[in-house]
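Participant: Predicted model and sequence follow; I will ask about them next.
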Amino acid sequence: MSDDQRPSPPGDRLGHLLKKAQAKLARASAEALAPHGVDGHELTVLAVLSGAASLSQVEVAGRLGVDRTTMVALLDGLEDQGLVERRRSPRDRRKNLVELTDAGQECLSRAEQARTNAEERFLAPLGEETAASLVRALRVLVAEGRVHG
């Protein structure tokens, strides 16, 4: 078997490298968010809620691509911490609308800064230009799976 036909070592394979990099970033993010009482999933919920008028639980779940059961569990935890509140929709009593509380907005602001700082530290060994190129390249790869229209 020639060198160009030999399988590449697992440590050189793209999937392996991406998985290891994601795990390392996830650990760094979790450590950065812990003092703020939220994890990455909860922070994402807060971010979605901050960018919109009242959304229903179903709408939030749809934007995040999670099932209803997962969404209810996430919102229950955030509501228990006083970061979000749910109320019945005045137009459709079957819907629960979800909104950030003032405490939720403050938590989002602090935790988002911690997340950003953790990402910057994670990418720092690449240098600014290479880090920005990596992020752009990943956006292209992720967008390729989306329907364009």
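Facilitator: Looks like it arrived, so ask away.
Participant: going forward, measure contacts and count neighbours with C-alpha atoms only.
Facilitator: Noted.
Participant: Now do the strands for the chain: every range, in order, please.
Facilitator: 55-56, 84-88, 96-100 (DSSP state E).
Participant: what packs against the second one?
Facilitator: This means strand 84-88. helix 68-80, strand 96-100 (3 or more CA pairs under 8 Å, 6 or more residues apart in numbering; DSSP states H and E).
Participant: okay, now the one to match up with it:
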Amino acid sequence: MSSDDGPGPELSRRLGYLFKHAAARLEELHTQALAPFDVDARELGVLLVLSGHEPASQQQVAQRLGVDRTTMVALIDRLEDKGLVFRRPHAEDRRRNVIDLTDHGKDTLRRATRASDDAERALLAPLTSQDRKRLRDTLQLIVAQGNSDKTDRH
């Protein structure tokens, strides 16, 4: 291996470089792990949000995931086409649709979540248990601070 191989010591310590390449590796692992369930990591995120709350509107799910309305509509359309979610009118406000998981969606969510967990374990395999926990805790702090900054500006 020549000294010209790889990003070099200056770049390889930059957070942007590290986050980008770690995220790319996790996406690769998720793509492989989730392929048998015909969902991708983003769709799994929608299913997870829906399972963790009472039936929610598209707008509520979009806010929880931090995606725009147009993207959310496309995600829900794809999940509905796959038979994983369904829309129904809101009980008190007929102008709003509520999104809920189908039985097939609940089963897919359960199995795909296990596969996603396996992908995350594969990514974090070089770390000790303590380091894995520290990494998650630290990233949660960073994300929470970013969310707090966004709400402070509104």
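Facilitator: Received the coordinates, thanks. The structure displayed is predicted, hence computed values, not measured ones.
Participant: Mind checking the TM-score on these two?
Facilitator: The TM-score (TM-score structural alignment, normalised by the length of structure 1) is 0.89; 142 aligned residues with a CA RMSD of 1.6 Å.
Participant: thinking again about what came up before, let me know which of the helices and strands packed on strand 84-88 of structure 1 is tucked in deepest.
Facilitator: strand 96-100 (a mean of 22; mean count of other CA atoms under 10 Å).
Participant: ok, residues contacting that strand?
Facilitator: With contacts defined as CA atoms under 8 Å, 6 or more residues apart in numbering, strand 96-100 of structure 1 is touched by 46, 49-50, 53-57, 83-89.
Participant: the inter-axis angle of that strand versus helix 68-80?
Facilitator: Going by axes from the mean of the first three to the mean of the last three CA atoms, to 10 degrees, strand 96-100 of structure 1 is angled at 50 degrees with respect to helix 68-80.
Participant: so how far is strand 96-100 of structure 1 off the chain centroid?
Facilitator: 19 Å (CA atoms, centre = their mean, to the nearest Å).
Participant: Equivalent analysis for stretch 87-107 of structure 2, please.
Facilitator: That offset, for stretch 87-107 of structure 2, works out to 21 Å (CA atoms, centre = their mean).
Participant: gap between the two ends of it?
Facilitator: Counting by CA to CA, to the nearest Å, you get 18 Å between the two ends of stretch 87-107 of structure 2.
Participant: Dump the helices and strands packed on strand 84-88 of structure 1 into TSV; add distance to residue 110 of structure 1 as well.
Facilitator: Listed next are those as TSV, based on distance: least, CA to CA, whole Å:
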stretch	distance to residue 110 of structure 1
helix 68-80	15
strand 96-100	14
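Participant: where exactly do the helices run in structure 1?
Facilitator: Applying DSSP state H to structure 1 gives helices spanning 14-33, 40-50, 57-64, 68-80, 102-123, 128-143.
Participant: Same question for the third one: list its buried residues.
Facilitator: Using 16 or more other CA atoms under 10 Å as the test for burial, helix 57-64 of structure 1 gives 57, 58, 60, 61.
Participant: Next, name the residue at the spatial heart of structure 1.
Facilitator: Closest residue to the average C-alpha location of structure 1: residue 44 at 4.7 Å, with CA atoms, centre = their mean.
Participant: Surely residue 11 of structure 1 touches residue 17?
Facilitator: Yes. Residue 11 of structure 1 is within contact range of residue 17, at 6.7 Å (criterion: CA atoms under 8 Å).
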